[in-house]
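S.K.: using only what follows, build the 3D model:
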Amino acid sequence: MNLSCKFSTLLLGTALLSAPPLAAQSQSPVSAASVTQMEKAKNKLRALTGADIDFKLHPYSDDFYRLTLGNEHLLLSKDGNYLFSGRVIDVRNRVDHIAKIQQIANQQNMANIPYEQLLTYPANNEQYSITVFTDIDCPYCRKFHKELPALNQLGVTVHYVMIPRGRAGSPAYEKTAATLCAKRPNEAMDAAMRSTPTPTQNAACKHSLDTQVALARQFGFQSTPTILLPNGEALPGYVPAKELVARLEKL
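M.R.: As a prediction, the model looks like this:
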């Protein structure tokens, strides 16, 4: 459920906060007192959302809980009085906490990625592995696809999660399904990224496109390309091969 529909009376924007860095946040044990405090915060939030909204609170820092609502991730103050979305900046440590809790959620969701069902472009000598949420009809996805030979040569294996622009039965969906159903899917993908027509008569095989679309929804990714790094960080948009490898080397 979209958060804005339920919390339309709240101002969920950028907040400037100072909080301990993430490295210190995830180490503190959950005490009985903190569980009681969490229940009090839950009750305050429940009074706002109503009983029909499913959310989860997780320990995060001395000042905040990490709130999960569907595929949205927010911060809730420990007293349950303040809810934060958008960009929440720790000025002292230069950390965007909303981006950080999204990264935590991505790390957890990465365990559910069925890599064996994805189109994979393996590196000759793998040093890194990334997952790219892509769309055959996306111009910047096609631009990124041209970087795959360079990425593979630089030791980066690329796994593709397909997000067609249309639902099942649409031309975009059927074209993507036909690509996955081809005898040589990687070659079909290369052709599709060059705008070469894909034979739609091969779109009726047993493919994993619905699983991939559901996976993108689980992560909350809609824009393409979105590059998911091994540490759970998500990079929206096209990134050149050399720049991407330089980013990976810093992880």
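S.K.: going forward, measure contacts between C-alpha atoms and count neighbours the same way
M.R.: Noted.
S.K.: what segments of this structure are strands?
M.R.: 15-17, 56-59, 64-69, 72-77, 83-84, 88-90, 95-96, 119-121, 128-134, 156-162, 226-228, 234-236 (DSSP state E).
S.K.: and the first one, what's buried?
M.R.: This points to strand 15-17. Buried positions in strand 15-17, judged by neighbour count with 16 or more other C-alpha atoms under 10 Å: none.
S.K.: distance from the chain centre to that strand, please.
M.R.: With C-alpha atoms, centre = their mean, to the nearest Å as the basis, strand 15-17 stands 23 Å off its chain's centre.
S.K.: straight-line length of stretch 197-212, end to end?
M.R.: In stretch 197-212, first residue to last residue: 22 Å (C-alpha to C-alpha, to the nearest Å).
S.K.: this one as well, want them side by side:
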Amino acid sequence: MRTRLKGLLAALALVVSPVMVQAQSATPESVRESFEGRFPGIEAKEVRSTPFPGLFEVQVGMDLLYTNATADYVLQGALIDAKSRRDLTAERLEELSKVSFSSLPLELAVMQVKGDGSRKIAVFEDPNCGYCKRLHQTLKEVDNITVYTFLFPILSPDSTVKARDIWCAKDQAATWRAWMLDGKVPPEAVCDTPVDTVLALGRSLMVQGTPAIIFADGSRVNGALPLDALNQKLAAVKQ
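M.R.: Down below sits the predicted model:
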């Protein structure tokens, strides 16, 4: 019996050893090549090793996948550190979504100031976005804030028209508020707009929906936060 067990362990060692060597010799670049070879047309934006031996993190757009050294298997889901109970995937996604607030081209945004304007957010919004309008109802209850709105028309051709009319209005902020809060259609106006530049900016920041709220510390929240959650977030952010 002992002899048979030794034989089995020896056989397992022969199988496992090449796999372990392969994992140890793999690099992020070699994993990227394997992954993109398995999935032609899908770009692995970044590949990193993880605390789990032989498991690599693959960033595709704003999604995270996990794969082995040769990209034979791919996992999607949360990677949890069982000792600390930390969601490593969520932490990494938060890190990836951060934006340098000071680098945003705020001159391309519609600016609204309430109170002393000391707290700042930037928001990518589509004029026809229902959740954006819900956010504006919430912002009515928030004081001492500056809101920079990047007009980001992605829902329909009418969104592009409204973005143009709002940007070209004599009073951008008032016209924007009147539409988002009261449904007052902006009068037709024509001028050069930064819409194409803002769309390119949003794509570069992986903005995939509206509203996308960027806080002064660079953190991002997708969706219309309720009032309590928005106030808590603003209070936690160092301006």
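S.K.: thinking again about what came up before, could you dump the strands of structure 1 to CSV with distance to T176 of structure 1?
M.R.: Listed next are those as CSV, based on distance: least, C-alpha to C-alpha, whole Å:
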stretch, distance to T176 of structure 1
strand 15-17, 41
strand 56-59, 35
strand 64-69, 30
strand 72-77, 27
strand 83-84, 38
strand 88-90, 37
strand 95-96, 36
strand 119-121, 12
strand 128-134, 11
strand 156-162, 8
strand 226-228, 17
strand 234-236, 21
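S.K.: those: which one's closest to S34 of structure 1?
M.R.: strand 56-59 (8.9 Å; C-alpha to C-alpha).
S.K.: tell me the contacts of the residue with the shortest distance to the centre of structure 1?
M.R.: The centroid of structure 1 falls nearest to F219 when counting by C-alpha atoms, centre = their mean (3.9 Å). F219 of structure 1 makes contact with N71, N106, N109, according to C-alpha atoms under 8 Å, 6 or more residues apart in numbering.
S.K.: grab the nearest non-local neighbour of the counterpart of the second one in structure 2.
M.R.: With TM-score structural alignment as the matching criterion, the partner of N106 of structure 1 in structure 2 is S97. The spatially closest residue to S97 of structure 2, leaving aside those adjacent along the chain, is R220, at 6.3 Å (C-alpha to C-alpha, 6 or more residues apart in numbering).
S.K.: how long is stretch 104-113 of structure 2 from one end to the other?
M.R.: 17 Å.
S.K.: pull the longest helix from structure 2.
M.R.: Ranked by residue count, the top helix of structure 2 under DSSP state H comes out as helix 2-25.
S.K.: which parts of that helix are buried?
M.R.: Those would be A23, for helix 2-25 of structure 2 by 16+ other C-alpha under 10 Å.
S.K.: list the contacts of whatever residue of structure 1 lines up with D192 of structure 2.
M.R.: Aligned by TM-score structural alignment, D192 of structure 2 pairs with K206 of structure 1. Residues in contact with K206 of structure 1 (C-alpha under 8 Å, 6+ apart) are C181.
S.K.: again, but for the one 3 residues further on
M.R.: Shown here is L209 of structure 1, whose contacts under the criterion C-alpha under 8 Å, 6+ apart are M162, T176, A177, L180.
S.K.: for the last one, give its distance to G80 of structure 1.
M.R.: So the one you mean is L180 of structure 1. 47 Å.
S.K.: neighbour count: those two, which is higher?
M.R.: L180 (25 against 20; other C-alpha atoms under 10 Å).
S.K.: tell me how far the more buried one lies from P149 of structure 1.
M.R.: In this view, L180 of structure 1 and P149 of structure 1 are 20 Å apart by C-alpha to C-alpha.
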